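Asks: turn this into a model:
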Amino acid sequence: MTKILLSLHVLAAIVAVGPVTVAASMFPPAVRRAALPRGTGTGTETPDAGGGPPEADTVRLLHRICRVYAGLGIAVPLLGLATAQAMGVLGDTWLLVSIALTAAAAGILFLLVLPRQEELLERVTAGGSVERSGTARLAMVTGLFNLLWATVTILMIVRPGSTTGA
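Replies: Now for the predicted structure:
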């Protein structure tokens, strides 16, 4: 059963967290492109289906990917806890640190990244301006989210001090 749980945990992490990290990283530059004034070499001048510049469709899609896959990402820690229980490592330091980092990453995603994306998406869709500092802050917070997930991944592989693996 442990191998099945571990396989599901890893698959969930790849399928759910991977798209969020990529889409969230692509979001700030997509917003900057969408917020460019008309006639600045963005290509077509036809408005998108949801209003705003044509590039707003890309911004909307990236935000939807982040939102949907963030919801699916709840499976990752749930399967991780089930796997840890099956492996008998719930009290191991590497796992406790991973849980704390996962909670921090989730907090950053749900409290900072997604709300800021929604705000910027509304501005872009309405044809409003977007300050570069606003997208830079979002990029920084997104980078922190991605760094936390990379750290958790490394902890899951290396498991420092563990007696059950590497």
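
Asks: make it CA atoms for all contacts and neighbour counts henceforth
Replies: Noted.

Asks: roughly how far apart are Leu101 and Ser133?
Replies: For Leu101, the distance to Ser133 (C-alpha to C-alpha, to the nearest Å) stands at 27 Å.

Asks: please enumerate residues in contact with the host helix or strand of Ser7?
Replies: Assigning secondary structure by DSSP states H and E places Ser7 in helix 2-12. Helix 2-12 is touched from outside by Gly73, Ala75, Val76, Pro77, Leu79, Gly80, Ala82, Thr83, Ala86, Met87, with contacts defined as C-alpha atoms under 8 Å, 6 or more residues apart in numbering.

Asks: ok now it, how far from the chain's centre?
Replies: The chain centre lies 20 Å from the centre of helix 2-12; the measure is C-alpha atoms, centre = their mean, to the nearest Å.

Asks: for the comparison step, fold the sequence that follows:
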Amino acid sequence: MTKFLLAVHVLAAIVAIGPVTVAASMFPPAARRALAAPDDARAAQTLHLLHRICQVYAVVGVVVPAFGFATASNMGVLGSAWLVVSIALTALAALVLAALVLPAQTAIVEGGGTREKTVRLAMFTGAFNLLWAAVTILMIVRPGSTTGA
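Replies: The predicted structure follows:
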């Protein structure tokens, strides 16, 4: 059962978190292009699409920690330091996405964009992506783990 849960957890992370990180990273430069050419309908459509991808996959991404908890519970590692840190970083990444990235994208898509806002959004997106990179590294390295990493 552990292998199944771990496989679903890893696949969910790839399928759900991957698109959010890529689309969120593509959004600020696309927003700058759209701001530079306000009459370009294609640029506006691109922004809407990238924002929608981020919204949908953010919701789908909830399965990642759900299966992560199930996997950790099954492996008996819920109290491990590497896992606790990774859970905290995951929660922080979710907070950055929900409280900073998505609202900033929404404001830009709804016509409230400025160059300064796209720069700030790029910073928030970078922080979100770095948090996920740190979680991924912790999941692979598992410092202090006794599970054979």
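
Asks: any idea what the TM-score comes out to?
Replies: After superposition, the two chains reach a TM-score of 0.96 (TM-score structural alignment, normalised by the length of the second structure), with 149 aligned residues with a C-alpha RMSD of 1.2 Å.

Asks: between Leu101 and Ser133 of the first structure, who's got more neighbours?
Replies: Counted by other C-alpha atoms under 10 Å, Leu101 of the first structure and Ser133 do not tie: Leu101 has more neighbours, with 18 against 9.

Asks: check which residues of the helix or strand harbouring that one are buried.
Replies: Following DSSP H and E, one finds Leu101 of the first structure within helix 93-108. Going by neighbour count (16 or more other C-alpha atoms under 10 Å), the buried part of helix 93-108 of the first structure is Trp94, Leu95, Ser98, Ile99, Leu101, Thr102, Ala104, Ala105, Ala106, Ile108.

Asks: give me the element the aligned residue in the first structure for Thr136 of the second structure is part of.
Replies: When the first structure is aligned by TM-score structural alignment, Thr136 of the second structure is paired with Thr153. Using DSSP H and E, Thr153 of the first structure sits in helix 132-158.

Asks: mean shift of that helix relative to the second structure?
Replies: Compared with the second structure after fitting, helix 132-158 of the first structure deviates on average by 0.4 Å (mean C-alpha distance after the TM-score superposition for the first structure).

Asks: can you tell me how far Ala103 of the first structure sits from Leu112 of the first structure?
Replies: 13 Å.

Asks: same check on Thr135 of the first structure?
Replies: Thr135 of the first structure sits 12 Å away from Leu112 of the first structure, going by C-alpha to C-alpha.

Asks: now do Glu131 of the first structure
Replies: 17 Å.

Asks: got it, and Thr163 of the first structure?
Replies: According to C-alpha to C-alpha, Thr163 of the first structure and Leu112 of the first structure sit 37 Å apart.

Asks: and if you look at Thr21 of the first structure?
Replies: According to C-alpha to C-alpha, Thr21 of the first structure stands 14 Å off from Leu112 of the first structure.

Asks: out of those two, which sits in the busier spot?
Replies: Using other C-alpha under 10 Å as the criterion, Thr21 of the first structure and Leu112 rank with Thr21 on top: 22 against 15.

Asks: average offset between the host helix or strand of the more buried one and the second structure?
Replies: In the assignment (DSSP H and E), Thr21 of the first structure maps to helix 18-34. Its matched residues in the second structure lie on average 0.3 Å from helix 18-34 of the first structure after superposition (mean C-alpha distance after the TM-score superposition for the first structure).

Asks: that'll do, ta.
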